[in-house]
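Colleague: What would the 3D arrangement of this be:
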Amino acid sequence: MRRSLVFASALALGLGILAGQAGAQQRPAQRDAVRIGILSDMSGSFADVAGPGSVVAAQLAAEDFGGRAAGLPVQIVSGDHQNRADVGSALARRWVDVDGVDAIVDLPNSAVALAVGDVVRNANRTMLVTAAVTTRLTGDACSPNTVHYSLDNWSMANVPSRALVREGGSTWFYITADYVFGHDLEQQSANAVRRAGGRVLGSVRHPLGTADFSSVLLQAQASRAEVVALANSQADFINAMKQAGEFGLTRRGQRVLGLAVYVSDIVSLGLEATQGAIVTGNWYWDMNDGTRDFARRFAARHNGRMPTALQANVYAAVLHFLKAVDAVGGSTDGRAVVARMKEMPTDDRLFGRGSIRADGRRMSPVYVFQVKAPGESSGPYDVYRLVREVPIEEAYRPIEEGGCPLVAGGRRGG
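Modeller: Next up, the predicted model:
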């Protein structure tokens, strides 16, 4: 059985080490560090896009901040939630109750993020979601202890769905991961398709970690939909995309669209299979000098791999959190820290200047990229060409539509 606490890494600049399984030591009687827990999927479906690389990103942020906040050393700890909400919430509870963790970061898998959010709110600590994408995090499940850094399903679904309907893709069929993330992504895309004048012909759901997509692809093929949308991610998206090619969906005139695609997916599939694809994201490693410098430093510590947008989110979130901790004098009061994070503009070399809304949504530019052809690429991670920057008012769900109770006029609801 895997340990729930996978590893803890010592930071440069004299940062301390917190090692061993969660619960192996008691919380110190007097606070001796600012502790940040990277709660991620370390070896499963999301390990490439978040996982160990998210720990590296957190380390780099802590080092760039100087290794201390409010006079205390910064420590990074890490744990594996195994894509299970019960495992994630139990580890989070141990971290805040016993090990003195101040902030929990990353959280790929929306069900885990929602469960951990309850733990963090009850303990009045901080949760910085840099990988989960459910819209509920800034909707009915919004919290004064949470900031949502990663793009959510509304952004990832609305931008490409509206564009494809305008380009003539009027009928849609969905292949959907059967858990919170997939359900929400399908719903957000289907709503956008209908608003744009398109029609949804049907959908089929599959378990997380599916290896054989033949039966669901046959249903998609039989639907004769012009667009087959993959409302899944990571290993599921890669397997579905590969098998869609083997089934010849595109040769029969159907367009296969991934709604949640990351650089690591494109690298895994190869440019021959993905050239010309449209991808929505809030970050790419080769955009400017600041992103390229971070990518080089990250790759030097992560087996030559370039960072994904989710790992870049970790860097930005940890850096802004430490600025807020400094500003409030090192308080462990998560609500006070998050309130200060919302008051201060976000500003770093990876994303530039941005802000955090009252519902916890981090606002930064969103981009549309096109995957390069093999002949245009200079290396394995040179995969995107920038098409356009999406106006902020189009890139995020309007705050009044989310139903967040923290927003004036907000309501509880689904």
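Colleague: only C-alpha atoms for contact and neighbour calcs from this point on.
Modeller: OK.
Colleague: mind checking the longest helix of this structure?
Modeller: Counting by DSSP state H, the longest helix found in the chain is helix 309-327.
Colleague: got the angle between the following helix or strand past that one and helix 309-327?
Modeller: The helix or strand immediately downstream of helix 309-327 is helix 334-343, counting by DSSP states H and E. Interaxial angle, helix 334-343 versus helix 309-327 (axes from the mean of the first three to the mean of the last three C-alpha atoms, to 10 degrees): 110 degrees.
Colleague: what comes up buried for helix 334-343?
Modeller: Buried residues in helix 334-343, counted by 16 or more other C-alpha atoms under 10 Å: 334, 335, 336, 337, 338, 339, 340, 341, 342.
Colleague: Sketch out the strands for the stretch 151-300 of the chain, chain order is fine.
Modeller: Ranges of strands in the stretch 151-300 of the chain, per DSSP state E, counting those that start in this stretch, are 171-177, 199-206, 227-231, 255-258, 278-281.
Colleague: Other residues contacting the first one?
Modeller: Residues outside strand 171-177 that contact it (C-alpha atoms under 8 Å, 6 or more residues apart in numbering) are 182-183, 186, 198-208, 216-217, 220, 223, 225-232, 236.
Colleague: I'd like to know which elements the host helix or strand of residue 386 is packed against.
Modeller: Taking DSSP H and E as the criterion, residue 386 maps to strand 384-390. For strand 384-390, the contact count by 3 or more C-alpha pairs under 8 Å, 6 or more residues apart in numbering; DSSP states H and E identifies strand 366-371 as packing neighbours.
Colleague: Quick one: distance of the strand it packs on to the chain centre.
Modeller: 16 Å (C-alpha atoms, centre = their mean, to the nearest Å).
Colleague: what residues does that strand touch?
Modeller: 271, 274-283, 383-392, 395.
Colleague: Pull the contacting residues for residue 239.
Modeller: 211, 212, 213.
Colleague: Between those, identify the one with the most neighbours.
Modeller: residue 213 (17 neighbours; other C-alpha atoms under 10 Å).
Colleague: if I look at the closest residue to it other than its chain neighbours, how far off is residue 109?
Modeller: Nearest non-adjacent residue to residue 213, counting by C-alpha to C-alpha, 6 or more residues apart in numbering: residue 240, 6.0 Å away. Per C-alpha to C-alpha, to the nearest Å, residue 240 is found 19 Å from residue 109.
Colleague: to compare against the first, here's another:
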Amino acid sequence: MNKALLTAACAAGVMAFSGAQAADPASNGSVKIGVLSDMSGVYKAIEGPGAVTAAKMAAEDFGGKVLGAPIEIVSADHQNKADVASSVARKWIDRDHVDMLVGMDNSAVGLAVQGLASEKNTITINTGAGSSELTESQCSKYGIHYVYDTYALPVGTATAMVKNGGKKWFFITADYAFGHSLRDNTSRVVEDLGGEVLGSIEAPLSTTDFSSYLLQASGSGADVIGLANAGGDTVNSIKQANSFGIVERGQKLAGMLVFLTDIKALGLDTAKGLEFTTAFYWDRNDESRKWSQRFFEKHGAMPTMVQAGVYSGVTHYLEAIKAAGSDDAKAVRAELGNMTLNDFFVQNGKIEANGLMSHDMYLAQVKTPDESKSDWDLLNIVSTIPAEKAYIAQSDSACPLLK
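Modeller: Model prediction:
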């Protein structure tokens, strides 16, 4: 009788333990999200600490829990080094049980981390890096490219400039994967529209003196000097071009990746009239204004498209966990692929099979000082670029997953 009672008690204990496990669908007792960004360098203002703020806002707005498990946000500085980023990502996944990584505002970092994480069945939502290779030749089953890519950027900017007479181009190119991809994709748009690329010169990341590059570009006789760089490099390029009087002499500058914080750093006197392509502007509608004001109160600056994209990406990731009833990467990725994404950042967005988040982009123009009514009233939205024109069609994609 005692033996029978002991057996029944053990069985009940096993059933209770199994039931507890089944009732806790979040692995390791929490859902942990890692924000991996440039916290101290040339891209700090673009994503950086603001991305951490956005991710924490998303977790808080979701209620701090998903499927009963707490949502944790961790962060690290990748220092714009692929090896540093890979080391952090490996530690986060293997030791700290991070479920999803977001950020990666450097294409070399983004490509390295996406490859590593997918091998370990971990989702990445790349909000900051631009290279279209993230969803083309180096696509992966758990990698998502969320905000923009180097294919979409020139569709608006280069098209507008070529149609307005900017036929001959010369590029100053950031010398790594992002810059090369942006230059190559912009060149394709220019040449498809009947323009001509006269040449390109490569500048190291975080260059402070662009004088020799600008003089060579100006001396090429190009109508347009294309800046295939970003962040502080773009700001320095434009400031120094202005001091050399390049625009005054009749040549145009094309910032192929420009952020709101860049315009703020340049000032309207220097940046007025500049056109560029963006995924988001805080003052576009009531919904974007409401969220952006909340972000401003926490961060002290209006959000860039990347920072807004972090909030959106994290929120939709949490919604996919809820829908899947689990934080298992395969199940969550499937749910993300089934969703139509709608919020203050994106309307009718779709995460494609190759990881591309396809959505509308916008051609923006910097206001003149007289047009601006407040500190962050910096842009006019000139036109909307439909998703089907902004991105590589799935039928044309080189992603091996689609073959």
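Colleague: what would the contacts of residue 239 of structure 1 look like in JSON lines with distance to residue 366 of structure 1?
Modeller: Formatted as JSON lines, the contacts of residue 239 of structure 1 follow (distance: C-alpha to C-alpha, whole Å):
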{"residue": "211", "distance to residue 366 of structure 1": "32"}
{"residue": "212", "distance to residue 366 of structure 1": "33"}
{"residue": "213", "distance to residue 366 of structure 1": "31"}
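Colleague: that older thread, list only buried entries from the contacts of strand 171-177 of structure 1.
Modeller: 182-183, 186, 198-200, 203, 205-206, 208, 216-217, 220, 223, 225-232, 236.
Colleague: coming back round to it: of all the strands of the stretch 151-300 of structure 1, which one is nearest residue 77 of structure 1?
Modeller: In terms of C-alpha to C-alpha, the element of the strands of the stretch 151-300 of structure 1 nearest to residue 77 of structure 1 is strand 278-281, at 27.5 Å.
Colleague: Where in structure 2 does that closest one fall?
Modeller: Using TM-score structural alignment, the residues of structure 2 aligned to strand 278-281 of structure 1 are 275-278.
Colleague: Geometric centre of structure 1: which residue is closest?
Modeller: Geometric centre of structure 1, nearest residue: residue 131, 2.1 Å, by C-alpha atoms, centre = their mean.
Colleague: Quick check: which element contains the counterpart of that residue in structure 2?
Modeller: Per TM-score structural alignment, the equivalent position to residue 131 of structure 1 in structure 2 is residue 128. Remark: residue 128 of structure 2 resides in no helix or strand, with elements defined by DSSP H and E.
Colleague: give me every residue that touches residue 128 of structure 2.
Modeller: Counting by C-alpha under 8 Å, 6+ apart, residue 128 of structure 2 has contacts 47, 103, 104, 105, 106, 147, 306.
Colleague: at 7 Å what do you get?
Modeller: 47, 103, 104, 105, 106, 306 (C-alpha atoms under 7 Å, 6 or more residues apart in numbering).
Colleague: same deal with residue 203 of structure 2?
Modeller: Residue 203 of structure 2 neighbours (C-alpha under 7 Å, 6+ apart): 172, 173, 174, 175.
Colleague: again, only this time at 6 Å
Modeller: For residue 203 of structure 2, the contact set (C-alpha atoms under 6 Å, 6 or more residues apart in numbering) comprises 173, 174, 175.
Colleague: quick one: the counterpart of it in structure 1 and residue 385 of structure 1, what's the gap?
Modeller: The alignment partner of residue 203 of structure 2 in structure 1, by TM-score structural alignment, is residue 206. According to C-alpha to C-alpha, residue 206 of structure 1 and residue 385 of structure 1 sit 32 Å apart.
Colleague: How about residue 305 of structure 1?
Modeller: 19 Å.
Colleague: more crowded one of those two?
Modeller: Ranked by neighbour count (other C-alpha under 10 Å), residue 305 of structure 1 and residue 385 place residue 385 first, with 20 against 17.
Colleague: Residue 185 of structure 2 maps to what in structure 1?
Modeller: In structure 1, residue 185 of structure 2 lands on residue 188 (TM-score structural alignment).
Colleague: er, residue 50 of structure 2 I mean
Modeller: Here residue 50 of structure 2 is matched to residue 53 in structure 1, going by TM-score structural alignment.
Colleague: angle of the strand or helix carrying its match against helix 309-327?
Modeller: Using DSSP H and E, the element containing residue 53 of structure 1 is helix 51-65. Helix 51-65 of structure 1 and helix 309-327 are oriented at 40 degrees to each other (the same axes, to 10 degrees).
Colleague: So which bits of helix 51-65 of structure 1 are buried?
Modeller: 51-63, 65.
Colleague: Can you lay out the residues you listed as TSV showing distance to residue 256 of structure 1?
Modeller: Listed next are these as TSV, based on distance: C-alpha to C-alpha, whole Å:
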residue	distance to residue 256 of structure 1
51	27
52	30
53	29
54	29
55	33
56	33
57	32
58	35
59	37
60	37
61	37
62	40
63	42
65	43
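Colleague: now, which of the residues you listed sits nearest residue 169 of structure 1?
Modeller: Among the buried residues of helix 51-65 of structure 1, and counting by C-alpha to C-alpha, the member closest to residue 169 of structure 1 is residue 51, at 35.2 Å.
Colleague: Which parts of stretch 87-103 of structure 2 count as buried, going by neighbours?
Modeller: Buried residues in stretch 87-103 of structure 2 (16+ other C-alpha under 10 Å): 88, 89, 90, 92, 93, 97, 98, 99, 100, 101, 102, 103.
Colleague: All set, thanks.
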